[in-house]
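> Build the 3D model from these lines:
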Amino acid sequence: MTIYVGNLSFQATEDDLREVFAEYGEVSRISLPTDRETGRKRGFAFVEMKDESKEDLAISELDGAEWLGRELKVNKAKPREDSRGSGGGKSLSNSPY
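Here you go, the predicted model:
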């Protein structure tokens, strides 16, 4: 499972996140996306932990917590939706309308 961390301070680093989440268990991976054009952080991150029960504890403890001047939004990450609009829609070729 992956944890989504939103409303993140733009000053937060991977090391900062690792330190916070390590209090709940072993962190296996952190992704801190940046804007392709500017290289600036986008204000959210993804954290993966070794133990799912520890992830659940981290989510319940950190969601809504203030960190680096921001109120964090922490929850289970949802699968990424394809924003290009390719496929996934219903075909209307057999539609009676």
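
> going forward, measure contacts between C-alpha atoms and count neighbours the same way
Fine.

> mind listing the helices for the protein?
Residue ranges of the helices in the chain, as given by DSSP state H, are 14-22, 52-62.

> Now distance to Glu81 and mean neighbour count too, for those helices, in TSV please.
Putting those into TSV (distance: least, CA to CA, whole Å; neighbours: other CA atoms under 10 Å) gives the following:
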stretch	distance to Glu81	mean neighbour count
helix 14-22	25	15
helix 52-62	22	16
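
> Another sequence for comparison is provided below:
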Amino acid sequence: MNIYVSNLGYNFQIEDLVNLFIEYGVISSARIVEDKFTNKSKGFGFVEMPNRLEGEKAILELNGKEIDGRVMSVAEAPPPRERSGYQNRYR
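Here you go, the predicted structure:
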């Protein structure tokens, strides 16, 4: 299960994200999305949990939780969009 986590503090690290979710079960991956030019956090990330029940429990208990003065939003991530390759915007 892929979980979207938003409204994170800009100093939030991957280790912080893992520490939040590890008590709910196994984490197969975690990442915080960064700006490609500044390498600073954009304030959101993703956590992958292989066990759906553990992921659903994490979402239920962490959504709306306040961390460092910010209320997190935690939800199942939508499936990735299929990209159709190069598109000419000027046609």
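
> What does the TM-score come to for these two?
The TM-score (TM-score structural alignment, normalised by the length of the second structure) is 0.85; 87 aligned residues with a CA RMSD of 2.1 Å.

> hmm, back to that, between the helices of the first structure, which one is closest to Arg36 of the first structure.
helix 14-22 (17.9 Å; CA to CA).

> how big is the offset of the closest one relative to the second structure?
Following the fit onto the second structure, the mean deviation recorded for helix 14-22 of the first structure is 0.6 Å by mean CA distance after the TM-score superposition for the first structure.

> Contacts for the longest strand seen in the second structure, please.
Assignment by DSSP state E gives strand 41-48 as the longest strand of the second structure. Residues lying outside strand 41-48 of the second structure but in contact with it, judged by CA atoms under 8 Å, 6 or more residues apart in numbering, are 1-12, 17-18, 27-35, 77.

> and the gap between the residue nearest the centre of the second structure and Tyr86 of the second structure?
Among the residues of the second structure, the smallest C-alpha distance to the mean C-alpha position (CA atoms, centre = their mean) belongs to Phe46, namely 2.3 Å. For Phe46 of the second structure, the distance to Tyr86 of the second structure (CA to CA, to the nearest Å) stands at 26 Å.

> Save the helices of the first structure as TSV, and put in distance to Lys73 of the first structure too.
Shown next, in TSV, are these (distance: least, CA to CA, whole Å):
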stretch	distance to Lys73 of the first structure
helix 14-22	14
helix 52-62	8
